[in-house]
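[1] Need coordinates for the below:
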Amino acid sequence: MVGEFVEAARERVRAARAALAAAMEDEDAYAAAVAQDELDDALRVARWHGVDVDDFEPGEG
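    All right, here's what the predicted structure looks like:
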């Protein structure tokens, strides 16, 4: 169960990072703001629960 939470938290961070990158590439300020908020929240939740999200690259498990 804990491993599932960790993977879900990391996946949420990965998805938010990808959405932010796509919005920046598209020069879509609104989508970038929404994606940044999602990324900030995903990172906050992950870190609050002790999930290390700084050591992995997108695509890693």
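[2] C-alpha only now, for contacts and for neighbours.
    Fine.
[3] what sits against the most centrally placed residue in the chain?
    With distances taken as C-alpha atoms, centre = their mean, V13 lies nearest the centre of the chain, 1.6 Å away. By C-alpha atoms under 8 Å, 6 or more residues apart in numbering, the contact list for V13 reads L39, A42, L43, V53.
[4] Now show me the structure for the sequence below, then we'll compare the two:
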Amino acid sequence: MGGFTEALQERVRNAREALQAALEAGDAYEVSLAQGELEDALRLARKHGIDVGAEEG
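    Sure thing, here's the model as predicted:
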């Protein structure tokens, strides 16, 4: 697995964790930021055919 793939998988993992934490905290601003980051990371993964696991939420 290449460095780009690993970095993108980590980015998706981090974004999912940030989104979950923001949802649990009830912080609408952080939810918005985390959703944007997750959507961007997932878009890049799809574009490059990288498996990042099931999309949650």
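[5] Which of the helices or strands spans the counterpart of Q36 of structure 1 in structure 2?
    For Q36 of structure 1, the aligned position in structure 2 is Q35, judged by TM-score structural alignment. If you go by DSSP states H and E, Q35 of structure 2 is part of helix 28-47.
[6] So which bits of that helix are buried?
    E30, V31, A34, Q35, E37, L38, A41, L42, A45 (16 or more other C-alpha atoms under 10 Å).
[7] max-length helix in structure 1?
    helix 2-25 (DSSP state H).
[8] one step back: could the contacts of V13 of structure 1 go into CSV alongside distance to A21 of structure 1?
    Formatted as CSV, the contacts of V13 of structure 1 follow (distance: C-alpha to C-alpha, whole Å):
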residue, distance to A21 of structure 1
L39, 11
A42, 15
L43, 16
V53, 17
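[9] Could I get the contacting residues of the closest residue to R12 of structure 1 other than its chain neighbours?
    In this structure, R12 of structure 1 finds its nearest non-sequential neighbour in A42, 6.2 Å apart by C-alpha to C-alpha, 6 or more residues apart in numbering. Counting by C-alpha under 8 Å, 6+ apart, A42 of structure 1 touches A9, R12, V13, A16.
[10] The third one and Q36 of structure 1, how far apart?
    For V13 of structure 1, the distance to Q36 of structure 1 equals 11 Å [C-alpha to C-alpha, to the nearest Å].
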